[in-house]
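> The following block contains a protein sequence and its predicted model.
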Amino acid sequence: MIYIKDEEFIRGKVPMTKEEVRILSISKLELKDSSKVLDVGAGTGSVSVQMSKMCKSVIAIEKEQDAFDLILENKNKFNCDNLEVILGEALETLNNFPDDNFDGIFIGGSGGNLEEIIKVSHNRLKKLGKIVLNFITLDNCYKACETLKALNYNIEITQVNISKNIKGSYMLTSNNGIFIVSGRKETTNE
């Protein structure tokens, strides 16, 4: 598998899931070669591009035009022919997919509709599929956990704090701490 470094991505001013968090979050999805996955709130596309190197099919949803354009640039740079990029609001776009369609869903951004996005994503996820979400705030982490518990997910919460040295020195600077929430869908949509 190919791991892509942060500095390899075309960035602009769009937020990006950093390398260590990206790799750990994707590992929680337990992807296989045959997996079909969805990235909601895809930002620069760093998660989508990385996942496309690991599985059959990736669909990225992004509502911001500048971020959408960056995803397309990164898709082309890394030759991700199995990555489809959709410009649109998450809920509206999610409602266009059939139920039980994805093996994994990553939610990196919600635009303030977190609970509803999780509920609709639940319906789009196949039985035993995995959902993984990233948060900076404890408030959103809590909302996600409560929503997933109400849908009968057994959840796992991981907090990641990454520090890196500055320009070859021994001084470290810290990125924002990230909460990674993951769960497996145990029930079918009925």
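Yep, it's here. Numbering: from 1, shown residues only.

> Every contact and neighbour count from this point should use C-alpha atoms.
Noted.

> Which residue ranges of this protein form strands?
Assigned strands in the chain, in chain order: 36-40, 57-62, 83-87, 102-107, 125-135, 154-160, 163-165, 172-174, 178-184 (criterion: DSSP state E).

> Would you format those strands as JSON lines with mean neighbour count and distance to residue 13 included?
Output for those, formatted as JSON lines (neighbours: other C-alpha atoms under 10 Å; distance: least, C-alpha to C-alpha, whole Å):
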{"stretch": "strand 36-40", "mean neighbour count": "26", "distance to residue 13": "19"}
{"stretch": "strand 57-62", "mean neighbour count": "24", "distance to residue 13": "15"}
{"stretch": "strand 83-87", "mean neighbour count": "19", "distance to residue 13": "18"}
{"stretch": "strand 102-107", "mean neighbour count": "25", "distance to residue 13": "20"}
{"stretch": "strand 125-135", "mean neighbour count": "23", "distance to residue 13": "19"}
{"stretch": "strand 154-160", "mean neighbour count": "14", "distance to residue 13": "23"}
{"stretch": "strand 163-165", "mean neighbour count": "12", "distance to residue 13": "21"}
{"stretch": "strand 172-174", "mean neighbour count": "11", "distance to residue 13": "19"}
{"stretch": "strand 178-184", "mean neighbour count": "22", "distance to residue 13": "20"}
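
> With distance to residue 70 added, can I get those in JSON lines?
JSON lines is the format used below for the strands of the chain (distance: least, C-alpha to C-alpha, whole Å):
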{"stretch": "strand 36-40", "distance to residue 70": "15"}
{"stretch": "strand 57-62", "distance to residue 70": "10"}
{"stretch": "strand 83-87", "distance to residue 70": "11"}
{"stretch": "strand 102-107", "distance to residue 70": "18"}
{"stretch": "strand 125-135", "distance to residue 70": "20"}
{"stretch": "strand 154-160", "distance to residue 70": "26"}
{"stretch": "strand 163-165", "distance to residue 70": "25"}
{"stretch": "strand 172-174", "distance to residue 70": "25"}
{"stretch": "strand 178-184", "distance to residue 70": "23"}
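
> Relative to residue 16, which of these is closest?
The closest of the strands of the chain to residue 16 is strand 125-135. By C-alpha to C-alpha, the value is 11.4 Å.

> Which neighbouring elements make contact with that closest one?
Identification of packing neighbours for strand 125-135 by 3 or more C-alpha pairs under 8 Å, 6 or more residues apart in numbering; DSSP states H and E yields helix 19-29, strand 102-107, strand 178-184.

> In addition, the following structure is provided for comparison:
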Amino acid sequence: MSEPLSPREARPWLTVIGIGEDGRAGLSPAASAALDAAEAVWGGRRHLALAEPLTAETHVWPSPIGDAYPAILARRGQPTCLLATGDPFHYGIGAEIARLVPPAEIRAYPQPSAFSLAAARLGWPLAETDCLTLHGRALTRIVPALQPGARLLVLSWDGTTPAAVASLLVERGFSRSRLTVLEAMGGPRERIISGEAAGFPQQDIDPLNTLAIEVVAEPGARVLPLATGLDDTFFENDGQLTKAEIRAVTLSALKPFAGALLWDVGAGAGSISIEWCLRHPANRALAIEARSERAERITRNAANLGVPERVSLIEGAAPTALAGLPVPDAIFVGGGVSHPGLLAACRAALHAGGRLVANAVTLEGEAALLAAFGETGGDLRRLSVAKASSVGGLTGWRQAMPVTQWAWTKP
């Protein structure tokens, strides 16, 4: 991607215009005048057709869209226009281009977003509705939002998205959820289709559609709890898994915050990475795992639990695999704690204020944590969990292996 433009005397030259299905008729006089004054216009084929007549040089967005940015930036100072659907700053080109062009050099003329139009059609309060996009994103991205009674508005990738979402809902125990497809809102082709996820109408759907979901959870539905420590059954694993109770304490010790990056060293099933990302939509994790079969399992678990794009896999053995990775806000070491130099490498990788948490169940791992505690301080604790289980015809406590946990914040 191109570098942001350097500051210069502010003079708007780039116009970003949201255009609806009503085309030119829906534009304000100022937006229409800016479009007429532009010498070059970029947009999708549909946008350019809606904006006719145009006298400017026109360009269809390439794929990937970022390939157009150098040519746009090269026109600095010349009247240029970018066309987008609805509100360009809500999952649109506006937010991307504003990272490259100083806002003082941009004029923007947004239209109602698809979310606003859909809420108006349905009578839903937008402030109480989750707004998501599946445009260019994995379908399972909606999984964390599937909460009983929730209302979701989802930007579809194309005409196949509603049926794919309906199938996902049925598979996960939400078959009675109501889906409403709102096609080409605001224009002559507008159409609304509704039905339950089970038996959702099979018909051709316009690629330009927004999907509304009223979530109904059946008994036993796979609802992701909002608390840390998901049940172990949520994760495909080979036994190399931080168990639910220990995971809940570990997440608390890591102290996740919005937009933070985690290194999950010796990630196993990826449970810590995944739950880190579930804490906030902007959180990201790098799952470092040496064994290829576990690496593949992490990818499947991340997809199944709705964070496939935010858990990135680094296949390799630490500390070698840590070289060149982005600086983390926090590091969890769940495997290989006793490997020579690993904890030192993790401490060195953190920025000031960064957080390191390491768990050990072996005597060798515990010795490494005791040494680190003695050298640099921090917090050291032992965690123990016992669960009731059958003992003959009676019930008794069965103790899990105790976990030694060391937590440290870099000065």
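Now that the structure is in, tell me what you want to look at. Keep in mind that what you see is a predicted model, and the values were worked out from it rather than measured.

> what residue of structure 1 matches up with residue 348 of structure 2?
Residue 348 of structure 2 maps onto residue 123 in structure 1, with residues paired by TM-score structural alignment.

> Would you mind measuring from that match to residue 186 of structure 1?
Applying C-alpha to C-alpha, to the nearest Å, the value for residue 123 of structure 1 to residue 186 of structure 1 is 12 Å.

> Neighbour count for these two, which is higher?
Of the pair residue 123 of structure 1 and residue 186, residue 123 is the one with more neighbours under other C-alpha atoms under 10 Å, namely 22 against 14.

> The more buried one and residue 46 of structure 1, how far apart?
25 Å.

> cool, residue 16 of structure 1 as well?
Applying C-alpha to C-alpha, the value for residue 16 of structure 1 to residue 46 of structure 1 is 7 Å.

> go on, residue 153 of structure 1?
For residue 153 of structure 1, the distance to residue 46 of structure 1 (C-alpha to C-alpha) stands at 27 Å.

> Please apply the same query to residue 130 of structure 1.
Going from residue 130 of structure 1 to residue 46 of structure 1 by C-alpha to C-alpha gives 19 Å.

> Over to residue 32 of structure 1?
Residue 32 of structure 1 is 18 Å from residue 46 of structure 1, by C-alpha to C-alpha.

> Can you pick out the residue with more neighbours from the two?
residue 46 (27 against 11).

> what residues are up against the residue nearest in space to the middle of structure 1?
Nearest to the geometric centre of structure 1 sits residue 106, at 3.2 Å (C-alpha atoms, centre = their mean). Neighbouring residues of residue 106 of structure 1 by C-alpha atoms under 8 Å, 6 or more residues apart in numbering: 29, 37-40, 131-133.

> tell me which of the residues you listed is nearest to residue 87 of structure 1?
Each of the contacts of residue 106 of structure 1 was scored against residue 87 of structure 1 by C-alpha to C-alpha, and residue 40 proved nearest at 10.8 Å.

> Tell me the counterpart of the closest one in structure 2.
In structure 2, residue 40 of structure 1 lands on residue 265 (TM-score structural alignment).

> residues in contact with that match?
Taking C-alpha under 8 Å, 6+ apart, one finds 287-289, 318, 331-335 in contact with residue 265 of structure 2.

> and which of those residues is nearest residue 307 of structure 2?
Nearest to residue 307 of structure 2 among these is residue 287, at 12.5 Å by C-alpha to C-alpha.

> what's the counterpart of that closest one in structure 1?
Match for residue 287 of structure 2 (TM-score structural alignment): residue 60.

> ok, back up a step: adding distance to residue 71 of structure 1, write the helices and strands packed on strand 125-135 of structure 1 out as TSV.
Output for those, formatted as TSV (distance: least, C-alpha to C-alpha, whole Å):
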stretch	distance to residue 71 of structure 1
helix 19-29	15
strand 102-107	15
strand 178-184	22
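
> Of all these, which one comes closest to residue 76 of structure 1?
Comparison of those against residue 76 of structure 1 by C-alpha to C-alpha identifies helix 19-29 as nearest, at 19.3 Å.

> so where in structure 2 does the closest one end up aligned?
Helix 19-29 of structure 1 corresponds to residues 244-254 in structure 2, going by TM-score structural alignment.

> superposed on structure 1, where does the matching stretch end up, distance-wise?
In the superposition against structure 1, stretch 244-254 of structure 2 averages 0.7 Å from its aligned positions (mean C-alpha distance after the TM-score superposition for structure 1).

> Go through the contacts of residue 265 of structure 2 and name the one nearest residue 374 of structure 2.
For the contacts of residue 265 of structure 2, the minimum distance to residue 374 of structure 2 (C-alpha to C-alpha) is 18.0 Å, reached by residue 333.

> corresponding residue for the closest one in structure 1?
For residue 333 of structure 2, the residue aligned by TM-score structural alignment is residue 107.

> what residues are up against that match?
By C-alpha under 8 Å, 6+ apart, the residues touching residue 107 of structure 1 are 39-42, 131-134.

> Would you mind giving the residues you listed as JSON lines with distance to residue 166 of structure 1 added?
Compiled in JSON lines, these are given as follows (distance: C-alpha to C-alpha, whole Å):
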{"residue": "39", "distance to residue 166 of structure 1": "31"}
{"residue": "40", "distance to residue 166 of structure 1": "32"}
{"residue": "41", "distance to residue 166 of structure 1": "30"}
{"residue": "42", "distance to residue 166 of structure 1": "28"}
{"residue": "131", "distance to residue 166 of structure 1": "34"}
{"residue": "132", "distance to residue 166 of structure 1": "30"}
{"residue": "133", "distance to residue 166 of structure 1": "29"}
{"residue": "134", "distance to residue 166 of structure 1": "25"}
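
> Of the residues you listed, which pair is most distant in space?
42 and 131 (14.6 Å).

> distance of the match of residue 287 of structure 2 from residue 170 of structure 1?
Residue 60 of structure 1 is 38 Å from residue 170 of structure 1, by C-alpha to C-alpha.
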